[in-house]
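Chemist: what follows is a protein structure lacking sequence information:
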């Protein structure tokens, strides 16, 4: 028996966009906390240091106001539609491609991992400029007034190609995250009891997506830390950037700050992308079913 026929690419794209926007509206403050913790160097004073997720929330709200937790959300909202749409639509397309290429009718876990990694690399091409704008706005010491100001000043001061700073590290992050996410979803779904009704199907998707988001976050966090550091480092002509390429940056952070620094921001990341992965999968599946009914 073959896998169910997926939606056309355009409808997969719509379902992924709706899922992405739903997730970002609920979980964005955790992304701000994650970025702050990742950008924080070990040399920061004790008074300014974030001692965990709750402390970071508390200090941001006390010193900068509650609205700061949504600083820079315009860029991710504009990004989430193409980002998540690309993730799910490309994943489904790569699943079809790899099943044809390997001559199988049903998806296997290795093909699920390969499809996810391929989709993640495609996704990274879409998100890099948006991620760069978001990182620059989320920095505690930002001098940018908003997304347009970020783009204008980067293009003027660093060059238009600087909008793609961190592309290589973003490919690592998204490739690894998607491989873990879709690979675990495949495995968890196979272990859960078959859904007999809609509520059980939603439950299974929420469980599988949460496990997938958690595992993907664990595997990809070191690349996420590196990406944040690279994208928050301005390009200055004639000056060597401390953080530039993924693996050298990984070794630099490890040598200067220790292994745990590569997992800075992991807790808020997993708190967001664990449940967030569940939300993504549930909303994507629900919207896909609605669109599928409309096309019958």
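Modeler: Structure's in. What do you need? Quick caveat, the model's predicted, so the values are computed rather than measured.
Chemist: switch to C-alpha atoms for all contacts and neighbour counts from now on
Modeler: Noted.
Chemist: how many neighbours does residue 79 have?
Modeler: Per other CA atoms under 10 Å, the neighbour tally for residue 79 reads 23.
Chemist: how is it assigned, secondary-structure-wise?
Modeler: Using DSSP: H, G, I helix; E, B strand; the rest coil, the structure places residue 79 in helix.
Chemist: that one and residue 127 touch, don't they?
Modeler: Yes - the pair residue 79 and residue 127 passes the contact test of CA atoms under 8 Å, sitting 6.4 Å apart.
Chemist: just the element for residue 72, please.
Modeler: Per DSSP states H and E: residue 72 is located in neither a helix nor a strand.
Chemist: surely it touches residue 147?
Modeler: Yes - counting by CA under 8 Å, residue 72 does reach residue 147; the two are 7.1 Å apart.
Chemist: what residues are shared contacts of those two?
Modeler: The contact sets of residue 72 and residue 147 overlap at 133, 134, 137 (CA atoms under 8 Å, 6 or more residues apart in numbering).
Chemist: I'd like those residues as JSON lines, with secondary structure, neighbour count and distance to residue 245 appended.
Modeler: What follows is these, written out as JSON lines (DSSP: H, G, I helix; E, B strand; the rest coil; neighbours: other CA atoms under 10 Å; distance: CA to CA, whole Å):
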{"residue": "133", "secondary structure": "helix", "neighbour count": "25", "distance to residue 245": "19"}
{"residue": "134", "secondary structure": "helix", "neighbour count": "27", "distance to residue 245": "20"}
{"residue": "137", "secondary structure": "helix", "neighbour count": "24", "distance to residue 245": "22"}
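Chemist: return the member of those residues nearest to residue 117.
Modeler: Taking CA to CA as the measure, residue 117 lies nearest residue 134 of those, at 23.5 Å.
Chemist: OK, contacts around the closest one?
Modeler: 72, 73, 75, 76, 147.
Chemist: which of those residues has the largest number of neighbours?
Modeler: residue 72 (23 neighbours).
Chemist: structure B:
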């Protein structure tokens, strides 16, 4: 789908993208926070003794994990890390969708107005936006991971709030602490490099099948495209999330005690001690969390963005043949 103009997205378009992305991310994060807490703890520690039987179904593990958290920490425990998650997601999706749209417009201008941006160009735009977002928000994801797991450690002074956690980490561990897990987070750019091109292609196929444009796709079709692309990307790139969570969490330990010497050492240890299944610990829980989160995020994003484009007057009246700028 084309941009708002041949010169790329206007200030109005960029602001609409940022506002819609931030709003959609916050709504999705609140909805799936309990599953996010369980997923993070499974990645870092596992929950080996919370079920009564030896055989654990995914649903049983999730429910027993929730029950375990509620019994020991109350309902508040299910929402540990929600504040930094929202604080991270506001700039996360705002930066991502804005940079992604801008890069796509730049790449579209170099592809001589093709109807659909090539898969490779889509991957480049998604990767660039993902890298910018990871670097911008990494400190907040470190805080989020530690707040979600700190109730499982003894002998460690807990963080009182997001600001106090940021101050303590910077004081005790320096910049390296705030950016722990950045390397696997950057490796995780492969996730969006798969998800977004797949999302675009599925939307384009659904629009073509329905004899419409991607701007006019129904919320149901957007939900189908977002869920399928998310399942594909999550399954293919999940191991990096396990490595990232473990590296981010380990700094919240007794001074000088670190289990992993870095990303390569973490991969080696997990592979040696747990084998390949260790890299997929919590994957089923993650899919149950991320798939509805993706549906909520993308569908909400598209609907809010369309609403904002109707609400906010354009800077210059586009020609009748030029559709409004949208996440394509």
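Modeler: Sure, I can see it. Predicted model only: the values in this text are computed from it and were never measured.
Chemist: just to revisit the earlier point, determine which two of the contacts of residue 134 of the first structure are furthest apart.
Modeler: Most distant of the contacts of residue 134 of the first structure, by CA to CA, are 76 and 147, 10.3 Å apart.
Chemist: now the residue sitting nearest the centre point of the first structure, nearest residue through space, not along the chain?
Modeler: By CA atoms, centre = their mean, the first structure has its centre lying nearest to residue 174, at 6.6 Å. The shortest distance from residue 174 of the first structure to any non-neighbouring residue, by CA to CA, 6 or more residues apart in numbering, is to residue 120 (4.5 Å).
Chemist: distance of that neighbour relative to residue 294 of the first structure?
Modeler: 29 Å (CA to CA, to the nearest Å).
Chemist: ditto for residue 98 of the first structure
Modeler: Going from residue 98 of the first structure to residue 294 of the first structure by CA to CA gives 28 Å.
Chemist: more crowded one of those two?
Modeler: Per other CA under 10 Å, whichever of residue 98 of the first structure and residue 294 has more neighbours is residue 98, with 16 against 8.
Chemist: can you find the partner of the more buried one in the second structure?
Modeler: Using TM-score structural alignment, the equivalent of residue 98 of the first structure in the second structure is residue 107.
Chemist: relative to the first structure, what is the average displacement of the helix or strand where that match lies?
Modeler: Here residue 107 of the second structure sits within helix 82-110, counting by DSSP H and E. For helix 82-110 of the second structure, the mean deviation from the first structure after alignment is 1.3 Å (mean CA distance after the TM-score superposition for the first structure).
Chemist: what's the answer for stretch 30-43 of the second structure, then?
Modeler: Per aligned residue, stretch 30-43 of the second structure averages 0.8 Å (mean CA distance after the TM-score superposition for the first structure).
Chemist: now do the helices in the stretch 51-200 of the second structure.
Modeler: 58-73, 82-110, 119-149, 162-178, 182-187, 189-209 (DSSP state H, counting those that start in this stretch).
Chemist: among those, which comes closest to residue 24 of the second structure?
Modeler: helix 82-110 (8.0 Å).
Chemist: check which helices and strands that closest one sits against.
Modeler: Under the contact criterion of 3 or more CA pairs under 8 Å, 6 or more residues apart in numbering; DSSP states H and E, helix 82-110 of the second structure touches helix 11-44, helix 119-149.
Chemist: and those helices as TSV, adding distance to residue 213 of the second structure?
Modeler: Shown next, in TSV, are these (distance: least, CA to CA, whole Å):
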stretch	distance to residue 213 of the second structure
helix 11-44	19
helix 119-149	18
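Chemist: so for residue 252 of the second structure, which of these sits nearest?
Modeler: Nearest to residue 252 of the second structure among those is helix 119-149; the distance by CA to CA comes to 6.7 Å.
Chemist: quick one: map residue 129 of the first structure onto the second structure.
Modeler: Under TM-score structural alignment, residue 129 of the first structure pairs with residue 139 in the second structure.
Chemist: doesn't residue 175 make contact with that match?
Modeler: No - counting by CA under 8 Å, residue 139 of the second structure stays clear of residue 175, with 9.0 Å between them.
Chemist: these two: which has the busier surroundings?
Modeler: residue 139 (25 against 12).
Chemist: what about the closest residue to that one other than its chain neighbours, neighbour count?
Modeler: Once flanking residues are discounted, residue 139 of the second structure sits nearest to residue 178: 4.6 Å by CA to CA, 6+ apart. Residues near residue 178 of the second structure, counting by other CA under 10 Å, number 24.
Chemist: for residue 178 of the second structure, give me its contacts.
Modeler: By CA under 8 Å, 6+ apart, the contact list for residue 178 of the second structure reads 138, 139, 142, 166, 169, 170.
Chemist: trace it over to the first structure, please.
Modeler: Under the alignment (TM-score structural alignment), residue 178 of the second structure pairs with residue 163 of the first structure.
Chemist: re the thing from before, which helix or strand contains the residue nearest to the centre of the first structure?
Modeler: Per DSSP H and E: helix 167-191 holds residue 174 of the first structure.
Chemist: what's that helix packed up against?
Modeler: Using 3+ CA pairs under 8 Å, 6+ apart, the elements in contact with helix 167-191 of the first structure are helix 109-138, helix 198-231.
Chemist: quick one, it and helix 74-102 angle?
Modeler: Counting by axes from the mean of the first three to the mean of the last three CA atoms, to 10 degrees, helix 167-191 of the first structure lies at 60 degrees to helix 74-102.
Chemist: ok, and for helix 167-191 of the first structure, which residues are buried?
Modeler: For helix 167-191 of the first structure, the neighbour count (16 or more other CA atoms under 10 Å) marks 167-189 as buried.
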